[in-house]
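Engineer: following is a predicted model, sequence given first.
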Amino acid sequence: TAVRLIGELGDIRRFTSANKLNAFVGIDLRHFESGEYIAVDHISKRGNPYARKILYRTILNMMVSARTKPSHINNYCRERKKQSSGKADFKKIAMGAISRLNRTIYHLILNNQKYDYLKTRPKAES
C-alpha cells in the first residue's frame, strides 16, 4: 500500500499543507450556497482517482484490523459509526477518515517520525 501510495502521490514534502494533499487526492469538500440555500457538501473528486481508491481501501483494511492494530483513525470511525443513522453515512465516515489519514501521513513525513498510537490517544482514553 505504501509503495502504491508513494507512486501516485510522489514526494509528499512538495505539498505546503495537508489540505493541499487532500485536494490533490480529490477529497476536499465542494461547498455551495446561494441566498439562504445551503447545499450538502460533497467531495470534489478532481484529484487523483487511483490515490483516492488506495486510501479508501487502506481505511477499510484499518477498520477490519481495528481490534489488533488500534489507531486514532479507527477511534474516529468507531465514534462516527455510533452517531450515524445508516449505511449511506459510511462513505462520509470513510472520507473523513481518509482526510485524517492524509493529515497524519503528512505530519509524520514532514517531521520524520514513526506512528505511535500511545502518543496520539487523548488523555481521556488512557
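Structural biologist: All right, it came through fine.
Engineer: drop to CA atoms for contacts and neighbour counts, all remaining ones
Structural biologist: OK.
Engineer: could you pick out the longest helix of this structure?
Structural biologist: If you go by DSSP state H, the chain has its longest helix at helix 89-110.
Engineer: ok, D41 to R30 distance?
Structural biologist: 6 Å (C-alpha to C-alpha, to the nearest Å).
Engineer: please name the nearest non-neighbouring residue to the most centrally placed residue in the chain.
Structural biologist: In the chain, the residue lying closest to the centroid (C-alpha atoms, centre = their mean) is I98, at 1.6 Å. Excluding the flanking residues, the one nearest I98 by C-alpha to C-alpha, 6 or more residues apart in numbering is L55, at 6.3 Å.
Engineer: put this next to the first one:
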Amino acid sequence: MAKLAPKRDLEILTSIPGIGKNTALRIISELGDIRRFNNPSQLNAFVGVDPQVYESGNLTAHLSISKRGTAIGRKVLYLAISQIQSAKKAGNPCHIADYYEKRKRSSETASHKKAAIASIHKLLRTIFALITNDQLYSYDIAKHNQRLLS
C-alpha cells in the first residue's frame, strides 16, 4: 500500500493543469507524505510560506513569510504557479490561476511575488485536499468550492 501511495499522489498532482510529471515528482520529494499533516496550515508552515507574526503588548504585526522550510521547496511551488498560469493561457482553466489574477487586480501596488505567495497558499490547500480525499482535480468542483468559501 505504501508503494502505491506515491503513484496515486503523482496521478493526483498531474491532474492539476500546468503541473507535469517532473514538477509533481519534485513537489512530492520536497513535501514527502502530505497525509502526515493535520491541516493545510501545517503544510504551509512546513514549506515556509506562512506569515511571521510579531507581537508586543497590544501590537500584532504580520511580517513577511517565515522561510522555515527549504528554499528549494518554495522555488518548486513558485515554478508550479508560473506553469499553472501558462496552462491557463493555453486554455486549461485552473482556479489557482483565477485566484492569482484576482489578487493581481485587487491592488494597484500588489506585486507579482505577493500574488504568487498567496497562490502558493491556495495550491498547497488544494494539494492537501486532493490527496487527503484521494480525488483528481476538477475545475468545476474547485470553482464551486471556492465560491462557497468566499
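Structural biologist: Here it is on my side, so go on. Please read all numbers here as calculations on a predicted model, not as lab measurements.
Engineer: coming back round to it: does the residue nearest to I98 of the first structure belong to a helix, a strand or coil?
Structural biologist: Secondary structure state of L55 of the first structure, per DSSP: H, G, I helix; E, B strand; the rest coil, is helix.
Engineer: burial count for the counterpart of it in the second structure?
Structural biologist: When the second structure is aligned by TM-score structural alignment, L55 of the first structure is paired with L77. Number of residues near L77 of the second structure (other C-alpha atoms under 10 Å) recorded here: 25.
Engineer: map I117 of the second structure onto the first structure.
Structural biologist: Under the alignment (TM-score structural alignment), I117 of the second structure pairs with M95 of the first structure.
Engineer: and for A24 of the second structure?
Structural biologist: In the first structure, A24 of the second structure lands on A2 (TM-score structural alignment).
Engineer: tell me the spacing between its match and R100 of the first structure.
Structural biologist: In terms of C-alpha to C-alpha, A2 of the first structure sits 16 Å off from R100 of the first structure.
Engineer: those two: which is more packed in?
Structural biologist: The residue with more neighbours, out of A2 of the first structure and R100, is R100; 17 against 10, by other C-alpha under 10 Å.
Engineer: contacts only, for the residue nearest to the more buried one when sequence neighbours are not counted.
Structural biologist: In space, and not counting its chain neighbours, R100 of the first structure is closest to I73: 6.8 Å by C-alpha to C-alpha, 6+ apart. Counting by C-alpha atoms under 8 Å, 6 or more residues apart in numbering, I73 of the first structure touches A97, R100, L101.
Engineer: helix/strand/coil for I73 of the first structure?
Structural biologist: Under three-state DSSP, I73 of the first structure falls in the helix class.
Engineer: that one and V40 of the first structure, how far apart?
Structural biologist: Using C-alpha to C-alpha, one obtains 24 Å as the distance from I73 of the first structure to V40 of the first structure.
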